[in-house]
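A.B. asks: this one's sequence-less:
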């Protein structure tokens, strides 16, 4: 039987794996369809401490995986279809692996950015298409940028990107924004932000060096046009990767796993959550890694307490 199973990788899961492996708990890490998480879809990472020249996202994740493996962490590829947290040991039904039992579980399945699902989008992620302004804004200093979206996140990202870009154009499919009035007012007061409302994104236009424009349908005129740009930031929200839980854990109003403040503890003792699956505010690699460390330490203390309890009960 496993002492600890970590569901999902990325900075949170891999950091938890490093800490637990060093504590001789031999964690089993179940990787899904995208080992390494969202950072494997990025190019240069310049805001993760310790890399003054930056590091490629996939390289950073591979280094963290090797570090965990060095201390004894075991990796298996599979898809968790069902969980049973009603009793310990907890049970996981994993496609291709059958049923797995574990005394403790750490969930680090992350959150996925909602994409536009238009031609040219996914193949140009890292070549001008991004879903994280704080991650990639620096690379567009003095450039023209498009932000797609009409909610608070889009207004926040557009305002942030004006620190770097020469101009930011907000593209939204409706003629009215969904953002709160205070966020709208703040964006509209920024002289660097321009507006292309009532425009439906149709295609990401790119050349050999990356993105060059966004083709849209202007619903006001019924015609298609290309808005020239050096980068496109998609800001239409994220969704936590929690579908496999099927109500087994308490979640917040946005669907993110609820944890006890200041900890990674869920409403089920022995089940912990870290990274973007429980954080819709910061969503950074370094905060995810930090929460992975917290989850490992919380998990280790839980297992130590359980062992002491079981020992005392046997006396």
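C.D. replies: Arrived safely, thanks for sending. Keep in mind that what you see is a predicted model, and the values were worked out from it rather than measured.

A.B. asks: switch to C-alpha atoms for all contacts and neighbour counts from now on
C.D. replies: Noted.

A.B. asks: Tell me how many other residues surround residue 49.
C.D. replies: Residues lying near residue 49 (other C-alpha atoms under 10 Å) number 9.

A.B. asks: What strand or helix carries it?
C.D. replies: Under the criterion DSSP states H and E, no helix or strand holds residue 49.

A.B. asks: Contact partners for it?
C.D. replies: By C-alpha atoms under 8 Å, 6 or more residues apart in numbering, the contact set of residue 49 is residue 286.

A.B. asks: longest helix in this protein, by residue count?
C.D. replies: Longest among the helix segments of the chain by residue count, using DSSP state H, is helix 285-314.

A.B. asks: Output the contacting helices and strands for that helix.
C.D. replies: Of the remaining helices and strands, those touching helix 285-314 by 3 or more C-alpha pairs under 8 Å, 6 or more residues apart in numbering; DSSP states H and E are helix 10-22, strand 98-107, strand 271-273.

A.B. asks: Off-centre distance for the longest one?
C.D. replies: Taking the mean C-alpha point of helix 10-22 and that of its whole chain, the gap between them comes to 16 Å (C-alpha atoms, centre = their mean, to the nearest Å).

A.B. asks: ok, now stretch 35-47?
C.D. replies: For stretch 35-47, the distance from its own C-alpha centre to the chain's C-alpha centre is 10 Å (C-alpha atoms, centre = their mean).

A.B. asks: Same check on stretch 297-310?
C.D. replies: For stretch 297-310, the gap between its own C-alpha mean and the chain's C-alpha mean amounts to 29 Å (C-alpha atoms, centre = their mean).

A.B. asks: Over to stretch 44-62?
C.D. replies: In terms of C-alpha atoms, centre = their mean, the centre of stretch 44-62 is found 16 Å from the chain centre.

A.B. asks: Look up how far residue 235 lies from residue 155.
C.D. replies: To residue 235, residue 155 is 9 Å away according to C-alpha to C-alpha, to the nearest Å.

A.B. asks: How about residue 195?
C.D. replies: From residue 195 across to residue 235, the span is 15 Å (C-alpha to C-alpha).

A.B. asks: Same check on residue 55?
C.D. replies: Counting by C-alpha to C-alpha, the gap between residue 55 and residue 235 amounts to 24 Å.

A.B. asks: more neighbours, those two?
C.D. replies: For the pair residue 55 and residue 235, the greater number of neighbours falls to residue 235 (26 against 16), based on other C-alpha under 10 Å.

A.B. asks: got a list of what that one touches?
C.D. replies: 114, 131, 147, 148, 149, 153, 154, 157 are the contacts of residue 235 under C-alpha under 8 Å, 6+ apart.

A.B. asks: dropping in the other structure now:
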């Protein structure tokens, strides 16, 4: 009975709405599924926190899609997660974006966000903790307790950087010297011997980012040659402090418990081993698709990339779409992800139209639509002068400091949470920010920065909390614990 109603509904809509070439797979998916999309208005008018379009991920794919769905008249929510702009933020220079001779990854991310924001896309600066695609409207829960009921979902979550399972990786991951975000950590490698592992465009980009700061950079390439663009290789070859070791694999990372001190590598031809002094190690060996949230529901391939139907961005679940690096590792370019985002938007538009969702339905259920929390627009002061900073912490009872790098993904993630906290606590606590890329080495030494984002809370000039932060949730916990302790002292 459900399929019969669905087919009748699609036929009625198709008589009114022109069907484009992009809707072929959408229609096939709807007609071949067991999902029942009954009368759209009666189904959703009693459900709270409905959202016509939810996009999980704010990289080129997700942001590009949001621009088109909003312009088509569909209310769209982008759940940002950890990175506004996505993995593109880690690219120093992009020279293959159509219409731009050269721009940084961070610039591209900002441009896409500004465009999406301008046309009316809404943003939720939280991360998704779970999804239920077995019911419709679907259910999405965030790490901060929000529950959203989307009519359609785009998975644009990108990938998680790969790391090798060799001794020392886990022990020294993070502030002890092992990571992947070279553009975030490069300022901390001044005077260091640095290792980069990989042979792709990404690896060569990492090398060039680090070579500006590090004493030396050694690139370990398992194969006999680089797989990067020749233009990038030529740029790298101009760096006097860079060395490339071919046919070389990483066997072990060694350290003194506090920091990386060396790596052990092995030649893949003669098996000869070599110990190389190093204080930092960066992986650039590709990504694992961030598909874990939806694997119980949608079809994935043997490498856990989300499977798509034909030439569309449709997944195996009607109403669920995917775009960008979560669907394939074959291309891995921002322009390709943006193109897939546009295709996904067209598929979403056709899906919503075919199930009968339109502005008149939205007008009826407007009171049930999800409303994201207001974003704080408070401007937290940024301090760059050490003398001004010392005066500040010595003349205020309590000062919270965030040391950040504007290219750091976690720094971007915690920004809205810190702004909201600053707005609600402006009478109790002085809050400032320090851009690590804009301060002197003496200032960096004074702050004792192991990594970013770093939260320091001073009371009467003395640091009582000095902690690197990995998420918005951790930032909230640190601040709430501090306030709770202060309240106990007052009692």
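C.D. replies: Happy to help now that I have it. Note that this is a predicted model, so its numbers are computed, not measured.

A.B. asks: aligned partner of residue 234 of structure 1 in structure 2?
C.D. replies: Matched to structure 2 by TM-score structural alignment, residue 234 of structure 1 sits across from residue 284.

A.B. asks: Oh, that last question was meant for residue 111 of structure 1, not what I typed.
C.D. replies: Applying TM-score structural alignment, one finds that residue 111 of structure 1 aligns to residue 159 in structure 2.

A.B. asks: Same check on residue 57 of structure 1?
C.D. replies: Under the alignment (TM-score structural alignment), residue 57 of structure 1 maps onto residue 105.

A.B. asks: Its match: how many residues sit nearby?
C.D. replies: For residue 105 of structure 2, the count of nearby residues is 22 (other C-alpha under 10 Å).

A.B. asks: Let me know which of the helices and strands packed on helix 285-314 of structure 1 is the nearest to residue 215 of structure 1.
C.D. replies: Proximity to residue 215 of structure 1, assessed across these by C-alpha to C-alpha, is greatest for helix 10-22 (32.8 Å).

A.B. asks: Over which residues of structure 2 does the helix or strand just after that closest one lie when aligned?
C.D. replies: Next helix or strand after helix 10-22 of structure 1 toward the C-terminus (DSSP H and E): strand 28-31. Counting by TM-score structural alignment, strand 28-31 of structure 1 falls onto residues 77-80 of structure 2.

A.B. asks: Now which residue in structure 1 aligns to residue 94 of structure 2?
C.D. replies: Correspondence of residue 94 of structure 2 to structure 1, assessed by TM-score structural alignment: residue 45.

A.B. asks: Hmm, residue 288 and the match of residue 111 of structure 1 touching each other?
C.D. replies: Yes. Residue 159 of structure 2 sits in contact with residue 288 when judged by C-alpha atoms under 8 Å, with a separation of 5.1 Å.

A.B. asks: one step back: okay, the helices and strands packed on helix 285-314 of structure 1 in CSV with mean neighbour count next?
C.D. replies: Conversion of these to CSV gives the following (neighbours: other C-alpha atoms under 10 Å):
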stretch, mean neighbour count
helix 10-22, 28
strand 98-107, 20
strand 271-273, 28
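
A.B. asks: Kindly reformat these as TSV and extend each row with distance to residue 295 of structure 1.
C.D. replies: As requested, these are arranged in TSV below (distance: least, C-alpha to C-alpha, whole Å):
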stretch	distance to residue 295 of structure 1
helix 10-22	6
strand 98-107	7
strand 271-273	6
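
A.B. asks: Of these, which is nearest residue 285 of structure 1?
C.D. replies: Proximity to residue 285 of structure 1 (C-alpha to C-alpha) singles out helix 10-22 among these, at 6.0 Å.

A.B. asks: Check how far that closest one sits from its aligned residues in structure 2, on average.
C.D. replies: With the two structures superposed, helix 10-22 of structure 1 lies on average 0.6 Å from its match in structure 2, counting by mean C-alpha distance after the TM-score superposition for structure 1.

A.B. asks: Please verify my assumption that the match of residue 234 of structure 1 contacts residue 205.
C.D. replies: No. Residue 284 of structure 2 is not in contact with residue 205 according to C-alpha under 8 Å; the separation is 9.2 Å.

A.B. asks: ok, which stretches of the stretch 51-200 of structure 2 are helices?
C.D. replies: 60-71, 105-119, 182-185 (DSSP state H, counting those that start in this stretch).

A.B. asks: Include distance to residue 127 of structure 2 when you put these into a markdown table, please.
C.D. replies: Output for the helices of the stretch 51-200 of structure 2, formatted as a markdown table (distance: least, C-alpha to C-alpha, whole Å):
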| stretch | distance to residue 127 of structure 2 |
| --- | --- |
| helix 60-71 | 14 |
| helix 105-119 | 17 |
| helix 182-185 | 21 |
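
A.B. asks: still on that earlier bit, buried ones in the longest helix of structure 1, by neighbour count?
C.D. replies: Residues of helix 285-314 of structure 1 classed as buried by neighbour count (16 or more other C-alpha atoms under 10 Å): 285-300, 302-303.

A.B. asks: what angle separates it from helix 10-22?
C.D. replies: Counting by axes from the mean of the first three to the mean of the last three C-alpha atoms, to 10 degrees, helix 285-314 of structure 1 points 40 degrees away from the direction of helix 10-22.

A.B. asks: Which residue would you name as the spatial centre of structure 2?
C.D. replies: Taking C-alpha atoms, centre = their mean as the criterion, residue 83 is the residue nearest the geometric centre of structure 2, at 3.0 Å.

A.B. asks: mind checking how far that residue is from residue 416 of structure 2?
C.D. replies: Using C-alpha to C-alpha, one gets 12 Å for the distance from residue 83 of structure 2 to residue 416 of structure 2.

A.B. asks: Pretty sure residue 351 of structure 2 sits against residue 317.
C.D. replies: No. Applying C-alpha under 8 Å, one finds residue 351 of structure 2 not in contact with residue 317, separated by 11.9 Å.

A.B. asks: between these two, what contacts are shared?
C.D. replies: The contact lists of residue 351 of structure 2 and residue 317 share no entry, where a contact means C-alpha under 8 Å, 6+ apart.

A.B. asks: show me the residues around the spatially closest residue to residue 289 of structure 2 that is not a sequence neighbour that make contact.
C.D. replies: What sits nearest to residue 289 of structure 2 in space, not counting adjacent residues and going by C-alpha to C-alpha, 6 or more residues apart in numbering, is residue 159, at 4.1 Å. Applying C-alpha under 8 Å, 6+ apart, one finds that residue 159 of structure 2 lies in contact with 287, 288, 289, 290, 325, 326.

A.B. asks: How about residue 244 of structure 1?
C.D. replies: Residue 244 of structure 1 makes contacts with 80, 81, 82, 83, as judged by C-alpha under 8 Å, 6+ apart.
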